[in-house]
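Q: coordinates only, sequence not included:
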């Protein structure tokens, strides 16, 4: 018998049983636990409350799809090129989740967490007691980022120039469930105060508010992009199913390829 041991708190299996999170997969989990609830449980190693599950699954729904984004286009074009490799097409879309698309969820959650940790505001007795206190904390953070020449994650959206409709809805759900915590409150305060420093008003990004909500659920900020990718995997699978039914990838490819115009690399004007 091998003396090697590889400890895990996740899944184990034997010839006649599969166990997950210390429970029988077939008797305790299948048909009893939703996928979103399980995803939370696998990371946090604790079963979420019904309120936490509602907020968490609202985040997953909010991030599942946003139309013909670069991630969706990448998946569809890869599927066009290699229809025999569904996994490759799905992976291509997920690999595009970065600082401009999807990665905002993690970047925003991490930024808010760092602000709260910097000011020791995560201690319950140190949290601001009213909007004025949150605004002061937010304003100081915005000024620091501006002075350092850094962008504030979670502000602005390429499509929703005035209001990202996901933001107020997720805030409302968190409030209903008693889970509008310090990360969400700080994010809201940034929304109220940033114009004073930046000189213009930008909407609070839906992916950013998702990061704040996930951080308020106590999930590790270093893993928040993973939850965005988990959600987007469902959306990408939907895009690939639609591509098989009603393809557009060939048209997208031909539109670019047939309109490509050679430009002399020494021409600095950028004109053809």
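A: Received, thanks. Values in this document were obtained by computation on a predicted structure and should not be read as measured data. Numbering: from 1, shown residues only.
Q: alpha carbons only for contacts and neighbour counts from here, please
A: Noted.
Q: could you pull out the helices for the protein?
A: 35-44, 50-63, 70-81, 86-95, 103-118, 131-147, 166-176, 182-198, 206-216, 224-245, 249-257 (DSSP state H).
Q: what's around residue 210, how many residues?
A: Other residues near residue 210 come to 32 when the count uses other C-alpha atoms under 10 Å.
Q: count of residues packed around the closest residue in space to it that isn't next to it in sequence?
A: Sequence neighbours aside, residue 59 is the residue nearest to residue 210 in space, at 5.6 Å (criterion: C-alpha to C-alpha, 6 or more residues apart in numbering). By the criterion of other C-alpha under 10 Å, residue 59 has 25 neighbours.
Q: In addition, the following structure is provided for comparison:
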């Protein structure tokens, strides 16, 4: 029995013997079969139901980040599953734990970088001018600029720009990121692609989602991809080959 003296307020979910409520809705009657998972994920975090346009951009981000082949996160998940096939959750968690500054975490890092650059800027913005200042003042790598595989163009980037434009959701973060892509060669002396994880961070920031948890959306998307890798590992395992290839080529170095 609940203690009448205690209250733990939540705007998310509650349940009793006969009903589950989520976001103020009856889960079974109002949400199941009527709300897509991407729409629900946005709603859970933002506290409001997204518009159809926002849902389209948000779900495009999730699709863009779901998988990128045999990345370290996928390999970690597969090798953990090889070691502990009784722990699917451990294998999935192992892959997610690898989401950091080089893989997946760029989504949040880029969103934060752009957000901080736009802080205090008001009125009509000359994005190329602002981008030049940002690139010139940057110390270290600029999040979202460059990619280890896509040296000239990340195919996800123009598509997400286009979708945001079509939905009227190409806001200041995306516009500044786009401008960085135009002006950075003047400063760096070389041309780098705007990577997909970075454009996803800019798009999420333009949707008004909390900057501090943008990485969580990248992890949400990659969870689906990792589950796919684990399903494939069950059907057509490569984990043992990866392990043995490394082990057989290990060289003792004193």
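A: Thanks, I have the structure now. Bear in mind that the values here come from a model prediction, so they are computed numbers and not experimental data.
Q: just checking, the residue nearest to residue 210 of structure 1 touches residue 208?
A: No: using C-alpha atoms under 8 Å, residue 59 of structure 1 is not in contact with residue 208; the gap is 10.5 Å.
Q: quick one on the thing from earlier: can you say which of the helices of structure 1 is packed in most?
A: Of all the helices of structure 1, helix 206-216 has the most neighbours on average by mean count of other C-alpha atoms under 10 Å, namely a mean of 28.
Q: who does that one touch, helix- and strand-wise?
A: helix 50-63, helix 103-118, helix 166-176, helix 182-198, helix 224-245 (3 or more C-alpha pairs under 8 Å, 6 or more residues apart in numbering; DSSP states H and E).
Q: and of these, who's closest to residue 16 of structure 1?
A: Counting by C-alpha to C-alpha, residue 16 of structure 1 lies closest to helix 224-245 out of those; the figure is 29.7 Å.
Q: Following superposition onto structure 2, what is the mean distance for the closest one?
A: Superposed on structure 2, helix 224-245 of structure 1 shows a mean distance to its aligned partners of 0.1 Å (mean C-alpha distance after the TM-score superposition for structure 1).
Q: ok, the residue nearest to residue 210 of structure 1 - contacts?
A: Taking C-alpha atoms under 8 Å, 6 or more residues apart in numbering as the contact definition, residue 59 of structure 1 lies against 170, 210, 213, 214.
Q: residue in structure 2 matching it?
A: Alignment note: residue 59 of structure 1 maps to residue 61 in structure 2; criterion TM-score structural alignment.
Q: Tell me the residue in structure 2 aligned with residue 160 of structure 1.
A: Aligned partner of residue 160 of structure 1 by TM-score structural alignment: residue 150.
Q: so what's the nearest residue to its match once chain neighbours are set aside up against?
A: Distances taken as C-alpha to C-alpha, 6+ apart place residue 193 nearest to residue 150 of structure 2, at 7.4 Å, with adjacent residues excluded. Shown in contact with residue 193 of structure 2 (C-alpha under 8 Å, 6+ apart): 145, 146, 147, 150, 151, 152, 153, 154, 181.
Q: Superposed on structure 1, what's the mean shift for stretch 127-136 of structure 2?
A: Relative to structure 1, stretch 127-136 of structure 2 is 0.4 Å off (mean C-alpha distance after the TM-score superposition for structure 1).
Q: Mind telling me what residue 237 of structure 1 corresponds to in structure 2?
A: Match for residue 237 of structure 1 (TM-score structural alignment): residue 227.
Q: Equivalent analysis for residue 143 of structure 1, please.
A: Match for residue 143 of structure 1 (TM-score structural alignment): residue 136.
Q: Tell me who's in contact with that match.
A: residue 187.
Q: circling back to that earlier point, out of the helices of structure 1, the one nearest residue 29 of structure 1 is which?
A: Per C-alpha to C-alpha, nearest to residue 29 of structure 1 of these: helix 35-44, 8.6 Å.
Q: Where does that closest one end up in structure 2?
A: Counting by TM-score structural alignment, helix 35-44 of structure 1 corresponds to 37-46 in structure 2.
Q: What does residue 179 of structure 1 correspond to in structure 2?
A: Match for residue 179 of structure 1 (TM-score structural alignment): residue 169.
Q: For that match, grab the count of nearby residues.
A: So residue 169 of structure 2, with other C-alpha under 10 Å, has 18 neighbours.
Q: do you know how far it is from residue 107 of structure 2?
A: Distance, residue 169 of structure 2 to residue 107 of structure 2, using C-alpha to C-alpha, to the nearest Å: 18 Å.
Q: Same check on residue 172 of structure 2?
A: 16 Å.
Q: for the match of residue 179 of structure 1, what are its contacts?
A: Contacts of residue 169 of structure 2 by C-alpha under 8 Å, 6+ apart are 53, 54, 206, 207.
Q: Looking at these, which is nearest residue 122 of structure 2?
A: residue 206 (15.7 Å).
Q: what residue of structure 1 takes the place of the closest one?
A: In structure 1, residue 206 of structure 2 lands on residue 216 (TM-score structural alignment).
Q: Setting aside sequence neighbours, what's the nearest residue to its match?
A: residue 181 (5.4 Å).
Q: what's the neighbour count on that neighbour?
A: Neighbours of residue 181 of structure 1 (other C-alpha under 10 Å): 16.
Q: contacting residues around the equivalent of residue 192 of structure 1 over in structure 2?
A: In structure 2, the residue matched to residue 192 of structure 1 (TM-score structural alignment) is residue 182. For residue 182 of structure 2, the contact set (C-alpha under 8 Å, 6+ apart) comprises residue 128.
Q: still on that earlier bit, residue 139 of structure 1: which of the helices and strands packed on helix 206-216 of structure 1 is closest?
A: Going by C-alpha to C-alpha, the one of these nearest residue 139 of structure 1 is helix 182-198, 5.9 Å.
Q: Roughly how far does residue 71 of structure 2 sit from residue 103 of structure 2?
A: 8 Å.
Q: Equivalent analysis for residue 69 of structure 2, please.
A: From residue 69 of structure 2 to residue 103 of structure 2 the distance is 12 Å (C-alpha to C-alpha).
Q: And the two? Which one has more around it.
A: residue 103 (15 against 12).
Q: hmm, back to that, just curious, which of the contacts of residue 59 of structure 1 is nearest to residue 150 of structure 1?
A: residue 210 (20.9 Å).
Q: Verify the stated contact: that closest one with residue 105.
A: Yes: with contact defined as C-alpha under 8 Å, residue 210 of structure 1 counts as touching residue 105 (6.0 Å).
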